[in-house]
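Student: Dropping the sequence and predicted coords here.
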Amino acid sequence: MKRGYTESPSASVGPPQSRFKQNPEGDAHFLEDESTKIFTRKVADHYSARTNQTLEEREASPIIHLKKLNNWIKSVLIQLHARRGDAALDLACGKGGDLIKWDKAKIGYYVGVDIAEGSIEDCRTRYNGDADHHQRRKKFTFPARLLCGDCYETRLDKVLATDAPFDICSCQVSALANISALLRPGGTLVGTMPDANVIIKKLRKAEGLVFGNSVYWIRFDEEFSEKKFKSSSPFGIKYKFHLEDAVDCPEWIVPFHVFKSLAEEYDLELVFAKNSHEFVHEYLKKPEYIELMRRLGALGDGNQDQSTLSEDEWEAAHLYLAFVLRKRGQPDRTQANSRRDRGQMHISKEDIMSINSI
């Protein structure tokens, strides 16, 4: 399969050593099948049921350094592209793990959307600083809104008509029609996604239809036993993905050149796409991101913590890529932010808007 970016020359080497010591109605038609809706509900229930962990429990995770590496990649993306006063849309915001990143970027307004009720409630708790392990020395500096619902099934441009346009959007999965409708011209989408090229390459090197290591495995069904995929039929290539202490669910291959073409149909142009290995090696050359890596601890903190990303975690990181898209058009930053007063500095349960039925 084609790819729209260069593969990192260091993809085969180990982890870096510690340096410190098309559719105006949106994507809803894809979800009309009842079995897909049932699966979507199961995914939401899965993430709702995942409880917040203590610091000790998080540090005991077999993929703790992989989680910290992914956290670093998202932090770098936000630092690179978010500007003071921006209105930020966080799709699939989960439990609000990126709130501090947005705060450090000094954004002016935040809207978080997630399908899982439990995750949104945890995000609300984290934003308010109500839970003991989420206590902060100061309040978040930006007002916020939280919505619970499926960003694929709902026309968010209608729901968020008085909040838009947004300057920046973060998404770990993509609903391109919604994103394009809500971003201002010149606005930015930053995100991560599975790297289809790497996954297919690993499948073809494997002896059978399963490959992986101690922290992850991927299994394809027998219908793909020939390991050949028609470029004319890029959709529907399903696989089962398991990542220790994180994910255990079906996913579908999304070739990046197809994703890029779909994005262009929604006026979203590619700025860059880099496999996680390439991304790490490029931005670890910059002093400010070396310091950020030290603080987040993916490679250890250079002091008491000498542990670092394992070889197996580094291989799992290779399964993902980071990307940035920008909406076509000239940015207009003169628009007043008066419509963004719908946000709250303290969010109650009643403030969370359900959009599942809209």
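Tutor: Received, thanks.
Student: drop to CA atoms for contacts and neighbour counts, all remaining ones
Tutor: Noted.
Student: ok, then the element right after the single longest strand found in the chain?
Tutor: Once the chain is assigned using DSSP state E, the strand that runs over the most residues is strand 183-194. Downstream of strand 183-194, the first helix or strand assigned by DSSP states H and E is helix 196-205.
Student: In that following helix, which residues are buried?
Tutor: Buried positions in helix 196-205, judged by neighbour count with 16 or more other C-alpha atoms under 10 Å: 196-200, 202-203.
Student: what's it packed up against?
Tutor: Helices and strands touching helix 196-205, by 3 or more C-alpha pairs under 8 Å, 6 or more residues apart in numbering; DSSP states H and E, are strand 210-212.
Student: switch the cut-off to 10 Å
Tutor: strand 210-212, strand 216-220, helix 256-265, strand 320-327 (3 or more C-alpha pairs under 10 Å, 6 or more residues apart in numbering; DSSP states H and E).
Student: so the longest helix anywhere in the chain versus strand 183-194, what angle?
Tutor: If you go by DSSP state H, the chain has its longest helix at helix 64-81. Note on geometry: by axes from the mean of the first three to the mean of the last three C-alpha atoms, to 10 degrees, helix 64-81 and strand 183-194 are set 160 degrees apart in direction.
Student: another one to put next to it:
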Amino acid sequence: MNKRPREDEPSSSQKRQFGAGGGYGEQEGYSEERISAQRVADHYSARSNQTLEERENSPIIHLKKLNNWIKDCMTRYNGDSDQQRRKKFSFPARLICADCYETRLDEYLREDAPFDICSCQFAMHYSWSTEARARQALANISALLRPGGTFIGTMPDANVIIKRLRESEGMEFGNSVYCITFGEEYTEKKFPASRPFGIKYKFHLEDAVDCPEWVVPFHLFKLLAEEYDLELVLMKNFHEFVHDYVQRPEFADLMRRLGPLGDGRSGQSTLSQDEWEASYLYLAFVLRKRGPPPSQRRANNPNRGKTFLAEEDIEFLSI
């Protein structure tokens, strides 16, 4: 088992592995990445709530359903009054607002941990702007998962993105629903393995995303995760994932209810060709925390959450 470095100090071996320029640059450069991260946060905060009819009229509604991109957390958790009355079972929840790529969560959530599962959907790549942020993200996950616990996530597929960039004539590629643009600093379309952090591009997804994102070379993500006792269980591009799991009856029913792949058996998809092409930009992964599961469960924390949440219940953490 590797001895973990301090979260704020890369070891010399890490500098050799990922390159001394892997995000630990001058304070000015770090501030620039903080500004980019804030732009991402501002983008999602500014998106207004939509009615069901408005969501269904989205030009990428079937892609959204495929991605199962769940938003407006508190409203969805509480449900309307009728939904609340129909709930047969409820579980306590807490809403915490924090940058989990820069804030240590292990001490704050000590009484709630360890957890059986951690989920990070379409967001892990925002940690890859610097090595420090990427390490803090994985440190938080590892510290809060029990041995044998599972980390599931989705992120852009770097292999697909770089391949599409190199196939394009310029620094931009896409279709009617998405567009990816790289800056002129990447004109040669070369990305040395020694500098895997901070490879930024502009991503536009119609009616959903319009902000900077970062390339995550998955083989290096896997190596970094291993330093935090997280071992890879599964990694599949979305197309491969859908092809494999839609064949299984227990998952085909979920596909039918979500709607993006029609009846889940005939193969008739409700996605447009451009939406299906956009889904190829993503991959799904599963990591498992090393070690045998504990013999005893943690003691219940009586303050671990509520079954109905209000604005004043949101906990805001600062760095």
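Tutor: In hand now; what should we look at? No experiment lies behind these values; they were computed from the predicted model shown.
Student: returning to that earlier point: ok, and for the longest helix of the first structure, which residues are buried?
Tutor: Within helix 64-81 of the first structure, the residues that qualify as buried are 64-78, 81, counting by 16+ other C-alpha under 10 Å.
Student: all strands for the first structure, in order.
Tutor: Counting by DSSP E, the strands of the first structure are 87-91, 109-114, 144-148, 166-171, 183-194, 210-212, 216-220, 238-243, 247-252, 268-275, 320-327, 353-354.
Student: Please convert these to TSV, extending it with mean neighbour count and distance to residue 291 of the first structure.
Tutor: Formatted as TSV, the strands of the first structure follow (neighbours: other C-alpha atoms under 10 Å; distance: least, C-alpha to C-alpha, whole Å):
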stretch	mean neighbour count	distance to residue 291 of the first structure
strand 87-91	25	25
strand 109-114	25	26
strand 144-148	23	29
strand 166-171	25	23
strand 183-194	24	22
strand 210-212	17	31
strand 216-220	18	29
strand 238-243	17	28
strand 247-252	14	29
strand 268-275	20	21
strand 320-327	22	20
strand 353-354	16	38
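Student: Present those strands as TSV; the columns should include distance to residue 50 of the first structure.
Tutor: Listed next are the strands of the first structure as TSV, based on distance: least, C-alpha to C-alpha, whole Å:
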stretch	distance to residue 50 of the first structure
strand 87-91	19
strand 109-114	14
strand 144-148	16
strand 166-171	20
strand 183-194	21
strand 210-212	24
strand 216-220	19
strand 238-243	15
strand 247-252	11
strand 268-275	28
strand 320-327	23
strand 353-354	20
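Student: Alignment lookup: residue 76 of the second structure to the first structure.
Tutor: Matched by TM-score structural alignment, residue 76 of the second structure corresponds to residue 126 in the first structure.
Student: what number of residues lie near the nearest residue to that match once chain neighbours are set aside?
Tutor: The shortest distance from residue 126 of the first structure to any non-neighbouring residue, by C-alpha to C-alpha, 6 or more residues apart in numbering, is to residue 134 (5.7 Å). Residues near residue 134 of the first structure, counting by other C-alpha atoms under 10 Å, number 12.
Student: for residue 60 of the first structure, same thing?
Tutor: 10.
Student: Please pull up the equivalent of it in the second structure.
Tutor: Using TM-score structural alignment, residue 60 of the first structure sits opposite residue 57 in the second structure.
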